[in-house]
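In: Have a look; sequence and predicted model below, questions after that.
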Amino acid sequence: MHPLSMVLLGLAMSTDAFAAAIGKGATLQRPRLTEALRIGLLFGTIEGLTPVLGWLLGLGAAQYITAWDHWVAFALLVGLGLHMIRNGLAPAADDPDAPSARRPGFWGLAATGLATSIDAMAVGVGLAFLDVNIAAVAGVIGLCTLVMVTLGILLGRVLGRMAGQRAEVVGGAILIVIGAVILCEHLSAG
């Protein structure tokens, strides 16, 4: 996988975590950099591990569908991209936690990090059908998520939910483009 594709994939995978971080940041009163980094590290670690898990699951199925692998990757990325765009365009529901300035706990943050990383696991399944260095891809996804979540926490009070939703739309569009590029590369090579 081309390094630029890895970075774009990492950014796309981190947009839903960025949106969640903006929401969390909006609920905190003056979040500190250390707190934002701690939350970013937690989200980045989870987001970096889930594509590896998906990749391992995909390897188990790879022998059955290797002739259609590029179509599987394309379908997964486009499906996830469309889902992210739909979520980003949906009207924001009021968060019952919004008025609270209470600091988020570890398990609540870990659950949010896991929920926002399910798409990365599905991308990992699709990557199992391609010739990629999963450790490099997972590292880039985790690093992008760490940075995006840290920024999202710090910018949450300023940006609010609107920017978070738009970020998810952009991330979904990036996934669709990556899926189309993978399909075009495989079809033109064959």
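Out: The structure has been received and is ready for your questions. Numbering: from 1, shown residues only.
In: switch to C-alpha atoms for all contacts and neighbour counts from now on
Out: Fine.
In: Burial check on T66, number of neighbours?
Out: Neighbour count for T66, taken as other Cα atoms under 10 Å: 14.
In: ok, now how distant is it from C184?
Out: With the distance defined as Cα to Cα, to the nearest Å, T66 ends up 16 Å from C184.
In: tell me what the helix or strand where W71 lies is packed against?
Out: Using DSSP states H and E, W71 sits in helix 69-89. Contacting helix 69-89 under the criterion 3 or more Cα pairs under 8 Å, 6 or more residues apart in numbering; DSSP states H and E are the following elements: helix 118-127, helix 134-189.
In: Next one for the comparison:
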Amino acid sequence: MDINVWLGQLMTITMIALALGFDAFSLGIGIGLRGIRYLHILKLSVVIGLFHILMPIGGMLTGKMMSVVLGEWATVAAGVLLILLGLHMIVNSLKEEETQLFDHRTFWGLMLLAFSVSVDSFSVGITLGMFQLPLWITVLLFGCFGALMAMLGLTVGKRVSHSLGEYGETLGGVILVVFGIYFIV
């Protein structure tokens, strides 16, 4: 593979990982504002990072199967998926109501929280599976960014106002929409 192509793919994966991490960041701020111990910050961040690795793997495997079926339309379908996911993130960030249906300190609450912020990683994994990007680099970046952004959001949430989290999720959605348009064009 040409070094320029590889670097371009690496930059694309990194930006998508960052965009997906903003979801964990914004949720982390919301939880952090309610008060959280540093041990819980570490535990939540690690579990969210693991889910940001596992969910795209499942999505990429699904995406590889879809690319065989969709053929040359795979790139357009991938771009449309990214745009829809980005728009969904933007709309969710603009909603005013926020409810917490689970306690992140319990095992099932932790699993549900990690799953909820990683579902979009599955969708993006489907898209990335259509592009034949390196699996191990992709999932490691997704996991690292998911964990780091969750940790940052939880820590910042302990100290600052809630409005920053909404902007973080909006920015993540905008980044996904831009990449979706790039894939289509």
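Out: Alright, I've got the coordinates. Remember, predicted model here, so these are calculated numbers, not experimental data.
In: Mind checking the TM-score on these two?
Out: Scored against TM-score structural alignment, normalised by the length of structure 2, the superposed chains reach a TM-score of 0.88; 178 aligned residues with a Cα RMSD of 1.9 Å.
In: Check which helices and strands the helix or strand containing G8 of structure 2 sits against.
Out: Taking DSSP H and E as the criterion, G8 of structure 2 maps to helix 3-33. Other elements packing on helix 3-33 of structure 2 under the criterion 3+ Cα pairs under 8 Å, 6+ apart are helix 107-129, helix 135-159, helix 163-184.
In: Show me which parts of the last one are buried, residue by residue.
Out: Judged by neighbour count (16 or more other Cα atoms under 10 Å), helix 163-184 of structure 2 contains these buried residues: 164-177, 179-180, 183.
In: H2 of structure 1 pairs with which position in structure 2?
Out: For H2 of structure 1, the aligned position in structure 2 is occupied by Q9, per TM-score structural alignment.
In: helix, strand or coil for the closest residue to that match other than its chain neighbours?
Out: Leaving aside its chain neighbours, Q9 of structure 2 sits nearest to L133 (7.1 Å; criterion: Cα to Cα, 6 or more residues apart in numbering). Using DSSP: H, G, I helix; E, B strand; the rest coil, the structure places L133 of structure 2 in coil.
In: what stretch of structure 2 does stretch 79-86 of structure 1 fall on?
Out: The alignment of stretch 79-86 of structure 1 onto structure 2 (TM-score structural alignment) spans residues 84-91.
In: before we move on, back to that, out of the helices and strands packed on helix 69-89 of structure 1, nearest to D95 of structure 1?
Out: helix 134-189 (10.2 Å; Cα to Cα).
In: So what's the gap between the closest one and the chain middle?
Out: 6 Å (Cα atoms, centre = their mean, to the nearest Å).
In: Tell me the helices and strands packed up against that helix.
Out: By 3+ Cα pairs under 8 Å, 6+ apart, helix 134-189 of structure 1 packs against helix 3-27, helix 33-65, helix 69-89.
In: ok, L94 of structure 2 - how many residues close by?
Out: 12.
In: Tell me if I'm right that it and E166 touch.
Out: Yes. L94 of structure 2 is within contact range of E166, at 7.2 Å (criterion: Cα atoms under 8 Å).
In: Quick check: closest non-adjacent residue to L87 of structure 2.
Out: G173 is the one closest to L87 of structure 2 (Cα to Cα, 6+ apart), at 6.0 Å.
In: same question, R159 of structure 2
Out: L33 (7.3 Å).
In: coming back round to it: relative to V125 of structure 1, which of the helices and strands packed on helix 134-189 of structure 1 is closest?
Out: helix 33-65 (4.3 Å).
In: list the buried ones in that closest one?
Out: Result for helix 33-65 of structure 1 [16+ other Cα under 10 Å]: buried residues 36-59, 62.
In: what's the spacing between the nearest residue to G146 of structure 2 once chain neighbours are set aside and M65 of structure 2?
Out: Of all residues not flanking G146 of structure 2 in the chain, G21 sits nearest, at 4.5 Å (Cα to Cα, 6+ apart). Distance of G21 of structure 2 to M65 of structure 2, given as Cα to Cα: 26 Å.
In: re earlier: the match of H2 of structure 1 contacts L135, doesn't it?
Out: No. Q9 of structure 2 is beyond contact range of L135, at 11.6 Å (criterion: Cα under 8 Å).
In: Overlap in contacts, the two.
Out: Here Q9 of structure 2 and L135 share no contacting residue, scored by Cα atoms under 8 Å, 6 or more residues apart in numbering.
In: circling back to that earlier point, with respect to I83 of structure 2, which of the helices and strands packed on helix 3-33 of structure 2 lies nearest?
Out: Closest to I83 of structure 2 of those, according to Cα to Cα: helix 163-184, at 4.2 Å.
In: how close does the closest one sit to structure 1?
Out: Compared with structure 1 after fitting, helix 163-184 of structure 2 deviates on average by 1.0 Å (mean Cα distance after the TM-score superposition for structure 1).
In: Right, I'll leave it there.
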